[in-house]
Every structure is written in C-alpha cells, then in structure tokens.
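> give me the fold of what follows.
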Amino acid sequence: MKYFVSPYNKETKIKLPDKITIYDTTLRDGEQTPGVCFKKEEKLEIAKKLDQFKIHQIEAGFPIVSEHERKSIKNIVNENLNAKIISLARCRKEDIDAAIECGVDGVITFLGTSDIHLQHKMNISREEAIDVITSTIEYAKDHGLFVAFSAEDATRTDLDFLKRIYKQAESYKVDRVHIADTVGAITPQGITYLIQELRKEVKTDIAMHCHNDFGMAVINSISGVIAGGNAISTTVNGIGERAGNASLEETVMAFKILYGKDLGFKTKYIQELSEMVSKYSELKIPRNKPIVGKNVFRHESGIHVDAVIEEPLTYEPYMPEIVGQKRQLVLGKHSGCRAVKAKLDECGLDVTKDKLCEIVEKVKEQREEGTYINDDVFVEIVKSINKKEDD
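Below is the predicted model:
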C-alpha cells in the first residue's frame, strides 16, 4: 500500500482502542433519507457487498415498520453472512418480538432521553423512561439477543440523567450503549468531554451514532473513539435523514491512512459499494465527495499533472487502487504539454513537438468555448492538426 500523509500526525501520540466496531446502518437510517426506499433484492445486494467489504455489523432494518421490511431482513439473515445482523427496535415488547421473528443476532433499542424529547414526543417522566428502557433490555436479553441501547438525542440530554440511564442499562447486562447525536449538535470537543465523563462510571462498550447537520459526523465519531468509545455507526456515502450520517468510506479511510489504524476492511470494494448504494438510492455521488467522488483522483492543472506523472503522491495522499478508484488525467484550459503527451501515449498517437504545442493550444481553446475534452474530442483535435499540416 502506497500513501504519504503528514509526519506530524505521529507526534499527537493518540492511543486508539485495540478493537473498534463499525456497524453500518445504510439499510436502516440510510433508507430514512427522504425519497429513498430500497427493494428487498437491493437490500440483499447491499448487505452482501458490505459483507464482502468485511463490515462488522449490519443494521438491516426496522422490523416493526412493515411485513415487507421483515421479509427484507429475513432475506439478509438467511444469507448466513459473516457480519452480525442487527435491527432497530423501539422500547416496546412488540418491536423486540418482530426482531426475534426475523432471526437477527441483536437489536438496537432506542428512546428519546433529552427533556425536549421526553416532554414533547414521549410525554413521560425521566423515571418512567428508565423503567421502559430497563424492562426492554431485560426482555431482549432474556431472548438471547445482543442488545444495544441508544439514547436518542443523547448529546442534548442532561449529563447526570444520561449517566443514570447508562448505568441502569449496564446493570441489566446491556452489551453496548449508544450516544445518538440526533441533530448533529455536538462538537469534537463536546463529544470528547461527554465520553470522558461517561467513562468515569460506565464500563460497557460505547458507540457513536452521529448525524452530519454541521458536517462534523465523521470527526465527532472519531473523536468519540479517541476519548474512550469503541464503536461507530456509519452509512455508505453518508446518506441518511437531513444532512445524513457519518460516511463509512470517510471514517474507515481516515482511520486507515491518517490514524494508522487498519480495521481489517477490504477497502478495494469501497468504490463498488458506493456506486451500488448510489444506484439503488438514486442519490448521485457529488464529484468532490471525499474518497469516492469522481474528482478525487482526477487532475487537470498542468503543474499538478506534471508532478503526478512523476510521482502520484505529490498530489494524492494515497493510491486510488486502495479504494477501487482509478487516476484520470483530464484535459482542459489548465493542461500543459506533459498532460497532452500522456494522453497521446494513452491513445497510441505520436506527433512532432510543434504539433504537440498546437494541440495544447487547441485543447485550451475548445475547453474555454465550453467543449468537454473527452477522448473522442481529443482524437478529433489531433486529426484536425494533422490534416492542417498535410494540407
């Protein structure tokens, strides 16, 4: 693997947990993106690709939603994937029963815990909330499930009350507690403080489920792990409600390249996974999307192209093949002779030095007039220059 990042990263001396669990919720929270509805077959294909990627856990859906949802989840369970299959459940017996019917390995139970949720959505007291949470955990554990409890709107919940909830959940043998940053309202410094405070009293695994309303979902998730958490919720392409969730590809590659923590994923499948989810969700991948965008390994500027031809790491932090991408040298108004020569070689064309300079000028001229210089256009430019010379 070839990559080159800032040597100053090592000077921070960050200690990460030996084991970090990534559970992907593309098929549940990702599908809650307005306008997205995966077909049963599409959910299965995404789950299989996630498993090929070696994801640790797949949150396959929300069983209580519908019979179709339950069939989709069962379809995934029956595939006998290596990843653990979990599903979402409200703190209600019927939700746990629906999950059990699907044959999942575990459940993520959730309840709003901030005062604004308790008063305006749940209409229950703090004490009632704790009773509901613990009784649900107990019921799910009695049925042999892996059980996580997610405090919805945890990052706007009173700290002492949040500690009480998690300690009570712990006493009922919960396997993991989740901090849901439901409206993306915390900062990296805030999540660091919160985790450090919780770790004074909570010993069980702590996961981050971060939303991206302020563009901080990935860094908040990573900051939470650095502070003492050990699990992260992600979605492919960062899809999800409103501004989306922590992006799987950005989180994984940040750990792998910037923090030197290889989580064992087959990153060469990232591009395929991204494009599959984009296709089935009908949500286009922005060209400048980190890791998977088409422009991430495309170069046009003459100065950049000259350097990249000599040594790709001059303008790339890692080689594109690591994530299943390919490098592209794009011709345009900023292109120079070396870029055009590389394109000529790629197309199997040979010209004199004088013609090369003419081609460069023609490329610039046509691009500024609004023509995109693809291979067909480029070949026509070369033909026109050669024809002019022949005439």
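> CA atoms for contacts and neighbours, from now on please.
OK.
> okay, how far is it across stretch 342-358, tip to tip?
The separation between the terminal residues of stretch 342-358, taken as Cα to Cα, to the nearest Å, is 15 Å.
> then stretch 256-263?
7 Å.
> quickly find the element holding residue 151.
Residue 151 is located in strand 146-152, with elements delineated by DSSP states H and E.
> to compare against the first, here's another:
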Amino acid sequence: MEKRRIQIFDTTLRDGEQVPGAQLNTKKKLKIAKQLEVLGVDIIEAGFPASSPGDYKSVHDICKSIKNPIICALSRAVKKDIEIAASSLKYAKRSRIHTGIGTSDCHIRYKFNSTPEKIMSIAIEAVKYAKKFVEDVEFYAEDAGRTKNDFLAKICENVIKNGATVINIPDTTGACLPEEYGEKIHFLKENVKGIHKIVLSTHCHNDLGLATANSLKGIINGAQQVECTINGIGERAGNTSLEEIVMIIKQNKYLNLYTNINTQLITPTSHLVSKCTGIKVQVNKAIVGVNAFSHSSGIHQDGIIKKKETYEYINPKDVGIEKSLIILTARSGRAALYYRYKKLGYFLNKTSLKLIYSIFLKYADKQQKEITDKELKKILKNSNLHKKEIKILNHSRNRKIINVF
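Just a heads-up that it's a prediction; the model follows:
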C-alpha cells in the first residue's frame, strides 16, 4: 500500500508568536521563515496582516523571499481583513488566505451574539470573497472541537461549494480527547459532500497536553494536513509540536505516512526559534529538550552503553543531534563512570574503578549536580591510586601507551 503524505502547515510565525513575550519583528520572522523553507514545511502561515502594520510588512517581505512553501495569511471573516491579507500576499509565489469564524454554540451565542444561520452566511461570504483574490482558500471553523458535528458538517459542505480548498478543524481550547477528535474527523470524511476534493486539516491546542495525540488521531482518521509550531509554542499551553508529530510519523512505519520534513534540521530550527522568540525550551521537552537524549540513571546508562536502542527509540542524529549524552550524577553507575573516563583517555582496571567509584559517589552526593570532565580529572588526581593501575590512551597516535606518572 502506497504511503500517504501529510502536509506540514507551520504556524510558528502566527499562532506561535501569540505566546506572551514572544513578539517577533520582521527581521526575525524572515530568518525563521527561511529556516522553515529549508526544513521542508509545505505551508508557512506568515502572520495576521490586518492585526498590525508590522505584521503586514512581515508577511509582505516573507512573500518576496520564500520560493517553495505556500505562504498563508490569516484573516477574520471580514472583507477588510481579507483585502489586507490579499494585498500582503501580492508577491507570494504560491499564496493562501486563511479565513473563518467560530462555529460552536459558545462562540455563536457569546462571542458573536448571533445565530447558526447568520454564522453560516458569514462563512460562505468570506470564502467567496477570498476566492476573488486567491485560488487557494482555507476555512477555519474556530472551536470546531466543541461544535456539534451536524452543524460543523453543514458549514464545511457549504464553504466547499463556494470554493474552499482546505478545511481547518481547530480544537481551539484543547478540550477534545483523542478518540473524540478522531471521530469528528471521521464523521466529516463520511458525511460532507465534496470533502474528498479538499484538504482536511488538524489544528490542535495543548491545554490538556493532548495536542499531538489529537493531531495524530486526526490524520489517522483521514486528515491530510497538520497545523503545528516549532517547540509547540503558542497561546496558553501552546500548539501541536511540529517535531513531535513529524517524528511520530517517521518512527511508526505501520502508520504508512510520511512528511517532506528534513528531520536532521529539527534541532537547529528549534534552537533558532528559541533564540529569536526568547522562549526557552523546557529541558524535558520531547525531541528537542536538552534532556531528550541525556541519560543519568545508572541502569539506563549501562543499557545505553551496551546498546543504544535499549533506552533510545529515536536516533539523535535523525533530529540533528550528534550523539546522546551520559550525564554523571550521584545516580550514575560504574559502567557510566568507566565510559566517561575512557572518553577522556583513561582506562581503569577493576580495582581502580572500584576505588574511584566510591570516591566519585561521595563527591557527587556532596555536589548535588552534574559532574564535569574537569571534576573527573580532579577526582582521579586526588585518588592516590597506584600509578601503574591507570592506562592513558594516546588518541592522537591511535594506540595505547602505558604511562607511569
């Protein structure tokens, strides 16, 4: 069976930028956009041009500089917004307007003080108007996660009839469980006339920590596009993490899916976004956190040293990390200590290792932190070992030399 390609729609520059304190200027947005192009994303949502002159300029400049990905501009279902979005996309090689409106009972009643019938009319008119400017029009049904499936299906069918090429099903508040979200996508695939002619997209938020799981369930049930951000940044608890969904697809062959992402550029891209936004990546973040490929438990270290696959499901090189790390703490074992000394050029026999390890544990317990190479050398120097018990490896000559010091 032929693999199905999942399109990666990156919204780091739009939804991702909405995280407090992460406003990006045009120069930084352009730098990130160029990296996203090299990374291999299919669509870059460059911004919300009607929101500010600065965002308009960012989208405008990105369109001039990016060749391969589709450049997408967000708008509300308002004619003026759509006109500004279209103007900002003037120089795009391939352009898309992303317009829409809230569809849940909560949004219709409290946000818009409206009715389902009026919302339906506004949605149709927005798509029709956007279609006058660009061929590729994406419609978002905001708060689709809490929208009744029957009404959601009706609104999807009507915007498809009027020219929508992509339908975005956002779980705006992160309220859905994976099965619930997957069933929603499945319902639309089975009950919306013309749905197979367009691209169905997931857009999930992480309020309950389920954004990636919900996106996965969405594509398993037929969605062809995932909207996500680098490092999972975004409003409140953030968005679906690009690196997570991409690596899930890459690692799980039974899914029979693939993306065009060059995964070896994931870590450099993560670092760039973190630097530009000023938003640090949590240390235990999947794929790109500094601890994602670090091992400090003695049991884990022993397994990793013997065979990496014992405790590493992902090859660090696949995401742009040269190698995993053996971190020495008071929880580390003899195997890790031996390994690290060997990396430094010291070969300890069993007697030496036993003595050094006891000294190391006392030192590590006292320091309560990672033990550095400099400290390892200090421990060795102060160990009072018989000088003939330690071999020094001369790496430059690629041969062992026994030194008596």
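> could you quantify their similarity as a TM-score?
The TM-score (TM-score structural alignment, normalised by the length of the first structure) is 0.92; 377 aligned residues with a Cα RMSD of 1.9 Å.
> hang on, the earlier thing: buried residues, the very next helix or strand once past the strand holding residue 151 of the first structure. List them.
From strand 146-152 of the first structure onward toward the C-terminus, using DSSP H and E, the following helix or strand is helix 159-171. The neighbour-count check on helix 159-171 of the first structure (16 or more other Cα atoms under 10 Å) flags 161, 162, 163, 165, 166, 167, 168, 169, 170 as buried.
> the alignment partner in the first structure of residue 72 of the second structure: neighbour count?
Counting by TM-score structural alignment, residue 72 of the second structure lines up with residue 86 in the first structure. Here the number of neighbours of residue 86 of the first structure (other Cα atoms under 10 Å) works out to 29.
> just checking, residue 86 of the first structure is part of a strand?
Yes: judged by DSSP: H, G, I helix; E, B strand; the rest coil, residue 86 of the first structure forms part of a strand.
> would you mind measuring from it to residue 146 of the first structure?
Look at residue 86 of the first structure and residue 146 of the first structure: by Cα to Cα, they are 8 Å apart.
> how about residue 340 of the first structure?
Residue 340 of the first structure sits 58 Å away from residue 146 of the first structure, going by Cα to Cα.
> what of residue 44 of the first structure?
To residue 146 of the first structure, residue 44 of the first structure is 22 Å away according to Cα to Cα.
> what does residue 137 of the first structure give?
Distance from residue 137 of the first structure to residue 146 of the first structure, by Cα to Cα: 10 Å.
> residue 268 of the first structure now?
30 Å.
> contacting residues around residue 289 of the first structure?
295, 296 (Cα atoms under 8 Å, 6 or more residues apart in numbering).
> let me see the contact set for the counterpart of residue 21 of the first structure in the second structure.
Matched by TM-score structural alignment, residue 21 of the first structure corresponds to residue 7 in the second structure. The neighbours of residue 7 of the second structure, taking Cα under 8 Å, 6+ apart as the test, are 41, 42, 43, 224, 225, 226, 259, 260.
> what's the answer for residue 335 of the second structure, then?
By Cα under 8 Å, 6+ apart, residue 335 of the second structure lies in contact with 298, 301, 302, 305.
> tally of neighbours for the last one?
Looking back up the chat, that one is residue 305 of the second structure. By other Cα under 10 Å, the residues close to residue 305 of the second structure number 15.
> any idea which element it lies in?
In this structure, residue 305 of the second structure sits in helix 298-306 according to DSSP H and E.
> tell me the counterpart residues of that helix in the first structure, please.
Using TM-score structural alignment, helix 298-306 of the second structure pairs with 302-310 in the first structure.
> again with stretch 161-171 of the second structure
Using TM-score structural alignment, the partner range for stretch 161-171 of the second structure is residues 171-181.
> outside of the matching stretch, which residues touch it?
Contacts for stretch 171-181 of the first structure (Cα under 8 Å, 6+ apart): 134, 137-138, 141, 146-156, 166, 169, 204-211.
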